[in-house]
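[1] Just to be clear, the model below is a prediction. Sequence and coordinates:
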Amino acid sequence: MADVSRLPWAINDHWDWQLHAACRGMNSEVFFHPDGERDPRRSERVAAAASICAGCPVREPCRDWARRVEEPYGVWGGESEQERREHLARARHHDRSA
């Protein structure tokens, strides 16, 4: 289970960006992997999700939210789980180096 202690406050202004998301109402299977999914199917699904995100008007707030709460699952703001982990690792390394 995800650590919900990092989740932001449930304030409407904070969540309104979701109302404008390109993925709103779409099948979540495009954005979240089924159990046991492997390449090449996984890469194809992530690429399909990222292409939807590419034209999304709220891509940045979506990606920023997923990074901020360290969302462990799914494609958010065009980033896969692996891309978010790599971003977080780089940010932590940068903070230690500074």
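    Yep, that arrived.
[2] Every contact and neighbour count from this point should use C-alpha atoms.
    Fine.
[3] Between the two ends of stretch 15-34, how far is it?
    Length of stretch 15-34, first residue to last, CA to CA, to the nearest Å: 26 Å.
[4] Can you point out the buried residues in it?
    By 16 or more other CA atoms under 10 Å, the buried positions in stretch 15-34 come out as Ala21, Ala22, Cys23, Val30, Phe31, Phe32, His33.
[5] List just the nearest of those to Ala50.
    Using CA to CA, Phe31 is the member of the buried residues of stretch 15-34 that lies nearest Ala50, at 8.5 Å.
[6] any idea how far Ala10 is from Glu79?
    Counting by CA to CA - Glu79 and Ala10 are separated by 23 Å.
[7] Included below, for side-by-side comparison, is a second structure:
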Amino acid sequence: MSDVSRLPGLAEHHWAWQAEAACRGLGSRKFFHPAGERGEDRAARDQAAKEICARCPVRAECLQHALNTGEAYGVWGGLTTEERRAYVARRTVGAAA
């Protein structure tokens, strides 16, 4: 029998915020662009996703998750991939000053 006494405890606190997310059950299409999506179509999808995020009670937790895990795609916490990169770059520059 395995000795489970050294295993870390439950990690539910790391993801429990997702149960309260405004996007829960909406599917990923609103938050992740399909291959080849560009221009107005992409901007409209991103805006629709951000409107959902704007009313989300766990927006801050979602954004922090995306920043901590380096989410490379999609709208998380109301920010697109490009916006998250810019956010990280501003924080990095600010920390170096």
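    Sure thing, it's come through. The model shown is predicted, which means the values in this text are computed figures rather than measured ones.
[8] what residue lies at the spatial centre of the second structure?
    Trp76 (2.7 Å; CA atoms, centre = their mean).
[9] Regarding the nearest residue to that residue once chain neighbours are set aside, which helix or strand does it belong to?
    Closest residue to Trp76 of the second structure apart from its sequence neighbours, by CA to CA, 6 or more residues apart in numbering: Leu63 at 5.5 Å. Per DSSP states H and E, Leu63 of the second structure falls inside helix 59-69.
[10] ok, average deviation of the next helix or strand after that helix from the first structure?
    Sequence order places helix 81-96 as the next helix or strand after helix 59-69 of the second structure, per DSSP H and E. Compared with the first structure after fitting, helix 81-96 of the second structure deviates on average by 1.0 Å (mean CA distance after the TM-score superposition for the first structure).
[11] related to what we said a few turns ago, give me the subset of the buried residues of stretch 15-34 of the first structure lying in strands.
    Among the buried residues of stretch 15-34 of the first structure, no member falls in strands (DSSP state E).
[12] For Arg45 of the first structure, state which of those residues is nearest.
    The nearest one, if we look at the buried residues of stretch 15-34 of the first structure relative to Arg45 of the first structure and count by CA to CA, is Val30, at 6.0 Å.
[13] Mind checking which of Glu79 and Ala10 of the first structure has more residues around it?
    A count of neighbours by other CA atoms under 10 Å puts Glu79 above the other of Glu79 of the first structure and Ala10, at 23 against 8.
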